[in-house]
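*Asks:* What follows is a predicted structure for the sequence shown.
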Amino acid sequence: MKDPRVKSFGPITTAHLFDIVIDLEPRLEIGEGPLGRRILFGAAGGTFEGPKLHGEVLAGGGDWALFRPDGAMALDVRLTLRTHDGALVQMTYGGRWITPPELRADIADPVRRYQVDPNSYYFRTNPLFETGAKQYAWLNDIVCVGMGYLVEGGIAYKVAQVV
């Protein structure tokens, strides 16, 4: 029986915020710990482009990824964005990258990984933002979702604001 407190108020909708490409440094193997294998994928730079903002990804952030024993990857990302007009924006997100076992060899292959269809794996994130820049203060109050995929030299995401 449906709980009478549950309300119907329409579907969850999104609006495109930006596309981002993050160039990565060579990975640092932190090693096997109590929760799984930790690897740092350091950000070397990159770009982002959307209808309301665009600019560059600054070097120095990264993903302190955790590879769980079941093969899933848990993301823990911190990045700094610089908009085209010089504002700094902190972008943080967690997420999950679930690669089916039959695709793991292709994803691990340095050549074939870019040929794997991103629709064949689950790579989702939940970006949040923080900034002191008045013109981008609206970013402090939104929640986003992202879909990730591999690109040569790094990683990319399509990021949408939940409206």
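*Replies:* It's in. Numbers count the residues shown, from 1 in each chain.

*Asks:* When you work out contacts or count neighbours from here on, use the C-alpha atoms and nothing else.
*Replies:* Will do.

*Asks:* Tell me the buried residues in stretch 151-163?
*Replies:* Neighbour counts over stretch 151-163 (16 or more other C-alpha atoms under 10 Å) mark G154, I155, A156, Y157, K158, V159, A160, Q161 as buried.

*Asks:* do stretch 90-110 as well
*Replies:* Judged by neighbour count using 16+ other C-alpha under 10 Å, the buried positions of stretch 90-110 are Q90, M91, T92, Y93, G94, G95, R96, W97, I98, T99, I107.

*Asks:* if you look at the residues you listed, which of them are in helices?
*Replies:* Assignment to helices by DSSP state H places the following of these there: I107.

*Asks:* tell me the helices in this protein, going along the chain?
*Replies:* If you assign secondary structure with DSSP H, the helices in the chain sit at 104-108.

*Asks:* That one: strands as residue ranges?
*Replies:* 14-24, 28-33, 36-49, 54-57, 62-67, 73-83, 88-98, 122-125, 128-130, 144-151, 154-162 (DSSP state E).

*Asks:* now the residue most central in space within the chain: how far from V145?
*Replies:* With distances taken as C-alpha atoms, centre = their mean, T125 lies nearest the centre of the chain, 4.9 Å away. The spacing between T125 and V145, counted by C-alpha to C-alpha, to the nearest Å, is 6 Å.

*Asks:* do the same with R37
*Replies:* 25 Å.

*Asks:* The structure to be compared is supplied as follows:
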Amino acid sequence: MTLHPEPQAPALDYVGTLTVHIAEPIDVGPTPEGHRRIIPITGGTAAGPRLTGRVLAGGADFQTLHSRELTELEARYALETEDGAVISVDNAALRSGSPEAMGRLIRGEAVDPAEIYFRCAVRLRASAPAWDWVNRTLFVGTGERYPGSVLVHIFAMG
């Protein structure tokens, strides 16, 4: 066995982009862990070279605002592929930026994605045999928040 002198970063393959439509936040308020919000997911689309379909209504993004600069997100929802398979999506993310940019974002205003660090670890699960590859693959992504929607660009780790 030959050891590499330096660790090799995994390759990333673009899978697709989820456009997730969202409703008005449900404000839980301050808790011991931070300020909590629940963002209902109302639908959306999936488009890309390896993932095409629609985001199903009924999921939610559970947010913890740790500070004016940092929000932790845990979104859970489902998508239906164009061949009819249903895939469960668990998306754990961190979103941070300046207090001003994050304030605009939380108020639902448009913010240039370059002003916000939005990275995620996406776990996909499926029962359909044609989609078993998602059960055995780790995914990472980048996100963009817009008024009324969130874009999640998903990459498979090679």
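*Replies:* Alright, I've got the coordinates. Fair warning: this is a prediction, and the values are worked out from it, not measured in the lab.

*Asks:* one step back: return the closest of the buried residues of stretch 90-110 of the first structure with respect to S120 of the first structure.
*Replies:* Proximity of those to S120 of the first structure (C-alpha to C-alpha) peaks at T99, which lies at 7.9 Å.

*Asks:* can you pull the contacts of that closest one?
*Replies:* Taking C-alpha atoms under 8 Å, 6 or more residues apart in numbering, we find T99 of the first structure in contact with G71, A72, S120, Y121, Y122.

*Asks:* Aligned to it, what sits in the second structure?
*Replies:* The equivalent of T99 of the first structure in the second structure is G97 (alignment by TM-score structural alignment).

*Asks:* Need the strands of the first structure in JSON lines (columns: distance to Y136 of the first structure).
*Replies:* What follows is the strands of the first structure, written out as JSON lines (distance: least, C-alpha to C-alpha, whole Å):
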{"stretch": "strand 14-24", "distance to Y136 of the first structure": "13"}
{"stretch": "strand 28-33", "distance to Y136 of the first structure": "33"}
{"stretch": "strand 36-49", "distance to Y136 of the first structure": "15"}
{"stretch": "strand 54-57", "distance to Y136 of the first structure": "11"}
{"stretch": "strand 62-67", "distance to Y136 of the first structure": "22"}
{"stretch": "strand 73-83", "distance to Y136 of the first structure": "9"}
{"stretch": "strand 88-98", "distance to Y136 of the first structure": "8"}
{"stretch": "strand 122-125", "distance to Y136 of the first structure": "21"}
{"stretch": "strand 128-130", "distance to Y136 of the first structure": "9"}
{"stretch": "strand 144-151", "distance to Y136 of the first structure": "15"}
{"stretch": "strand 154-162", "distance to Y136 of the first structure": "14"}
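
*Asks:* Number of residues surrounding P5 of the second structure?
*Replies:* Each residue near P5 of the second structure was counted by other C-alpha atoms under 10 Å, and the total is 6.

*Asks:* ugh, wrong one, I meant R5 of the first structure
*Replies:* Here the count is done by other C-alpha under 10 Å, and R5 of the first structure has 6 residues near it.

*Asks:* Distance of it relative to I12 of the first structure?
*Replies:* In this structure, R5 of the first structure and I12 of the first structure are 19 Å apart, going by C-alpha to C-alpha.

*Asks:* coming back round to it: let me know which of the strands of the first structure is the nearest to R113 of the first structure.
*Replies:* Between R113 of the first structure and those, the shortest gap by C-alpha to C-alpha is with strand 144-151, which sits at 7.3 Å.

*Asks:* That closest one to strand 14-24, inter-axis angle?
*Replies:* Using axes from the mean of the first three to the mean of the last three C-alpha atoms, to 10 degrees, the inter-axis angle of strand 144-151 of the first structure relative to strand 14-24 is 40 degrees.

*Asks:* Would you mind pulling up the elements that strand 144-151 of the first structure packs against?
*Replies:* Contact here means 3 or more C-alpha pairs under 8 Å, 6 or more residues apart in numbering; DSSP states H and E; on that basis strand 144-151 of the first structure packs against strand 122-125, strand 154-162.

*Asks:* what does W133 of the second structure align to in the first structure?
*Replies:* When the structures are aligned by TM-score structural alignment, the residue of the first structure matched to W133 of the second structure is W138.

*Asks:* what's the answer for E6 of the second structure, then?
*Replies:* Per TM-score structural alignment, E6 of the second structure is aligned with S8.
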